[in-house]
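Peer 1: Dropping a prediction and its sequence here:
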Amino acid sequence: MVIKMKTVGIIAEYNPFHQGHLYQLEQAKLLTGATKVVVVMSGNFVQRGIPAIIDKYARTKMALSHGADLVIELPVCYATASAEAFAYAGISILDRLGFVDYVCFGSECGDIKLLEHLADILVEEPTSYQLELKKELKTGLSFPKARTKALLYYIKGKESKGYDQTSLELLLNSPNNILGIEYMKAIRKRKSKLRAITIKRQGAGYHDSDISLPNASATAIRNVLVEDDLFSLPKDLPVETMTILKQEFQKTYPIFRNDFTSLLYYKLSMVKEKDLTSYADVTPELANRIINNLTYAKTYDDFCLSLKTKELTLTRINRGLLHVLLSIPKTQNIEVSYARILGFRTDATKLLRTATKENRIPLIVKTANAKQLLNQEEYELFEQDVRATHLYHQMIFQKFHTYFSDEYTHGPVILKE
C-alpha cells in the first residue's frame, strides 16, 4: 500500500527568519502530520513597501536550514501589494502546485473557526454589510478602516463566536489576523481543497520593538540591525540565521529604504503627475501630493512621512512609491501563473517531480529557461522580478562593493542532506 506524503504550505517574508518562524514550521508539521514544508516567500521587497533587510537567497538558506523543504518566490507585484492580493497570490501558488494539502499561518487569536466565519462574511458580502461599507467610505475613511467598521456593524447583534465588540475590533486590527482572514477568503474564492490551520502567535507581537521579549519580532531584530548592533541580537535566534547575519553583516546587508533615496527622486522627477496614477497603489490624491512635495532635500523615509494624511496611510504611501520605483503598473492578474524556485533540499526533489507531473503551473528552476516556459504576459510579469532583484543587487554592490551574479546565472539554493 502506498502512503501519500502530506505537505503543508506556509506564506512568509522571513525578514529575517527568527524563532517565531521556527516555532511555526515545527508546529505546522506536528499539527498536520506533514513530512514536507513548502514556503512561498517574498523576494527582495516586502509587503509594507520596503526592501527586505537581507537578500532573498540568504533568507531562503535560513528557511531551508531550519525545516523548509522547498522555497518558491512570491512575485514582487504581489509581495508588495495589499493583504488581499498578497494572500490570494500565495494561496494560488500553493493550490496550483497540486500536492500541497494544508496551509498554515500564524495569528494573534489562534481561532480558525472565527477567522473562517469572518472570511465567509467578506466573501458573501451581505447587503447590510455592503450598505454600511459604502456609508463608512463616504466619511473619508480608508478602505481597511471602513471595512472593519462595516464588519463590526454587521456582526453586532448576530453570532459573534463568543467575542465582544471590543475584542472583535482588536482582532480585526491585528496584522496576522488580517492576513489570516485573507488566506481564508482566497481559499473560499478559489474553491480550493487546501485545509487551513492557524497557530497562535507566541511571545512578542508583530509590531513589538523590544528585543528582550521572548521570540523577538522581526521588527525588533531589524531595529537592532539599523543600529549596527549585532551584540544585541537575541541569543535564541535560529542557528543558521545567526550565522548568516554575522557572516554577511556589512558585506551584503543591511539594506534600507533610504539607500534608494536618489533613485526614487530621479524616477519621480521624470514622471508626470497624470502618469503616476498608472502605477499600483498610486491614487490621484497621492500623485498630487508627490508632485507638490517633491524635493531633493529629503530622505526616502522623510518623503514618505511628508505625504501622509488622514486618508493616505503610511503603508499605502510606501507601496505606491515602491511601485513607481520598480515600475509596477496597476493592472495585475492575481492568479499567479508560474512558480519560481528559490531553493530546495536535495531530499525534496520528489516534490518538484510531482509538481512537474501535475503540470498545473510552470516550474522555473533555471531563470534562463523562463522564456520558453511562459507566454508573453507571464514572462513580462517574471521580468519584473528579475529587474527588482538586479536593482537590489546593484544597491548591495553600491553600498558594500559585494558582487552578486545576475538572475540568469544565479541558480537556486540547494541544501544537501
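Peer 2: Everything's here; your move. Numbering: from 1, shown residues only.

Peer 1: Every contact and neighbour count from this point should use C-alpha atoms.
Peer 2: Fine.

Peer 1: all strands of this structure, in order?
Peer 2: Remark: strands assigned in the chain by DSSP state E are 7-12, 36-42, 45-46, 50-51, 70-74, 102-107, 195-200, 339-345, 363-364, 413-415.

Peer 1: Mean neighbour count and distance to Leu351 for these - can I get that in TSV?
Peer 2: What follows is those, written out as TSV (neighbours: other CA atoms under 10 Å; distance: least, CA to CA, whole Å):
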stretch	mean neighbour count	distance to Leu351
strand 7-12	25	9
strand 36-42	26	9
strand 45-46	27	26
strand 50-51	22	30
strand 70-74	28	8
strand 102-107	24	15
strand 195-200	19	19
strand 339-345	23	9
strand 363-364	20	11
strand 413-415	17	14
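
Peer 1: One more to weigh against that first structure:
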Amino acid sequence: MRTVGIIVEYNPLHNGHVYHCQQARRLSKADAVVAVMSGHFLQRGEPALTNKWARTEMALSMGVDLVIELPVAYSAQPAEWFAYGAVSALHLSGIVDSLCFGSESGDIAWFSELADLLADEPEVLQKQLHARLKQGLNYPQAYTRAVQYVLRSEGIGAAGCGTDDAYDLAKPNNTLGLHYMIALRRLGSSIAPLTIKRVKAGYHDPLEADAQIASATAIREKLLVSGDLAAIQPYIPHYTAEILQREWDAGRAPVHWERLAVPLMQAILSRSKEELAALAEVSEGLENRILRALNELEGSCSVEQLIEGCKTKRYTRTKLQRTFTRILLGHRKELLTRDVLAQGVPYLRILGFSRIGRQLLKQMKQTASVPIITNVGQEVHPLMLLDIQATGIHALGYQHFTAHDLLRDYYEPPLMLQQETSASEEVPAADAAESGSL
C-alpha cells in the first residue's frame, strides 16, 4: 500500500486543505494519507480554535486515513523544529513513502538543492545569521538574508536569492518546505518529497480574495470578528461547518488567546523574573519587557494589549505568541533543548483512523521505530505529559469545562470513522496548506 504523508494544523480545515489532500494523493499515486497534526497549540504560537479531536474528525471526514499528533514540544516551535518533529513522526512510522507539502515556489528541485547546502548548517550561515540578529532583525528576516548570502557565495542563481516570489524564503510555505527538506536530509529518510504550488489565496490575503478559497488565517479572523459561522461557510466543507457548529453549541469553541488571558496573566504574575527567564522562548531579557508591558496596561488586561506592548522589530507577534505559549504551559528550557528535539518524536500518538488507517496501524506495529500510543496510561513519556497538560489548559478556554475536558487525553480513544470519506469531492485550485513561519 503506497502512503503519502502531509503535515497539517486544520485550524479550521477549509477548501484549500481539501485541494491539498486531493493533490497529494494524485501526485504520489498513494492509496492512503497519513497526517501529522498539531495538537492544542500551533506553530505561530496560537491556541487551536477547536480541540484536536474535533479537528481529527474533520481530517477523517475529508479522507485522511491516519492522524498522528505532533507533540506540543514541536508544534509551537519555529519552522526548523516544527518541521523536524513532524517529518520525524512520518519517518519513524515506517509506513510513509512520500511527503507532499504546499509552497509558493512549487519547485521541488530548488528546495532539494538548497536543503543539500544547508542541512549541515555551514559555519558561514551561522555567522551571517548571528550578524544580522545583532543588527536588530527578527529571526525570519535574519535567516532569510543569511541564506541569501550563502546562495550568492556558492554561486547559486539570483532566483535563490529571493528576487523572484517563487523562491522567496520570506514566503511562509517556502520556509516550511525548505525545513521539511532539511529534516529529511538530517534524518536520512527515504521518504520522497513532493510539492504543490500554493495558488489563489495567500497567507495574508483577505477573505474576499476568492469566492471559495481563503487561508485559515482569514477564515479565523472573519469568524472571530463576526461570531457568525455562516460568514465562512463558502470557504469550508460541509463537515467542517457541522463540526464547528457542534463545538460552538457545546461551548468548546472558539478558543483563542483572550479566552486564556486569566491563566496567562496568572502564569506571568506567579513567577519571579528568574523563573520567567528559565522558561523556553524567554531570552535576551524578554522577561523584563513582558513585566514592564504588563505594568503599563490600562483598563482591562487583554493578551492583545500585552502583545502590542511587547512588540518590537526584533520581537514579532509570532515570537511573542510562542513565548506566551511556553509561559502559559510552564515549559522550562531544559525540556526543549536542541539535544532533546534532535532525537525526533519519542512516540506516535494516534488521534484517529479510517478503515484503511486501521490496516496502517497493524503495519506500523512491525515498522515503527518508537512506541505507538492509542490509549494513554498513567506512566507516560515526559513530552507526552506536556501534551496532557496542554489539553487541560486549552480546555480552560471553553465557556464551561468539566474535569473530563481537563483530563480528556486519559479517556479518549482514537476516533474511528466508518463512513465513506469525502476525499473525492472536487474544489477549485487552492492554497495548498496552512502555513507557519520562522
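Peer 2: All right, it came through fine. Model, not experiment: these values are computed from the prediction.

Peer 1: Counting neighbours, what do you get for the residue nearest to Thr252 of structure 1 when sequence neighbours are not counted?
Peer 2: Leaving aside its sequence neighbours, Thr252 of structure 1 sits nearest to Ile396 (CA to CA, 6 or more residues apart in numbering; 5.7 Å). Counted with other CA atoms under 10 Å, the neighbours of Ile396 of structure 1 add up to 23.

Peer 1: Also Tyr403 of structure 1?
Peer 2: Neighbours of Tyr403 of structure 1 under the rule other CA under 10 Å: 13.

Peer 1: what does the one 5 residues further on give?
Peer 2: Other residues within reach of Tyr408 of structure 1 by the criterion other CA under 10 Å amount to 12.

Peer 1: try Lys127 of structure 2
Peer 2: By other CA under 10 Å, the residues close to Lys127 of structure 2 number 11.

Peer 1: rewinding a little: I figured the residue nearest to Thr252 of structure 1 was touching Phe256, is that so?
Peer 2: No. In this structure Ile396 of structure 1 lies outside contact range of Phe256 using CA atoms under 8 Å: 10.4 Å.

Peer 1: how much space between the residue nearest to Thr252 of structure 1 and Thr409 of structure 1?
Peer 2: 17 Å (CA to CA, to the nearest Å).

Peer 1: Over to Glu383 of structure 1?
Peer 2: From Glu383 of structure 1 to Thr409 of structure 1 the distance is 15 Å (CA to CA).

Peer 1: More neighbours: which of the two?
Peer 2: Using other CA under 10 Å as the criterion, Glu383 of structure 1 and Thr409 rank with Glu383 on top: 15 against 11.

Peer 1: Which residue in structure 2 aligns with the more buried one?
Peer 2: By TM-score structural alignment, Glu383 of structure 1 lines up with Leu385 in structure 2.

Peer 1: For its match, give its distance to Asp120 of structure 2.
Peer 2: As judged by CA to CA, Leu385 of structure 2 and Asp120 of structure 2 stand 32 Å apart.

Peer 1: Repeat that for Ala395 of structure 2.
Peer 2: Distance of Ala395 of structure 2 to Asp120 of structure 2, given as CA to CA: 40 Å.

Peer 1: Those two: which is more packed in?
Peer 2: Each of Ala395 of structure 2 and Asp120 has its neighbours counted (other CA under 10 Å); Ala395 has more, 27 against 12.
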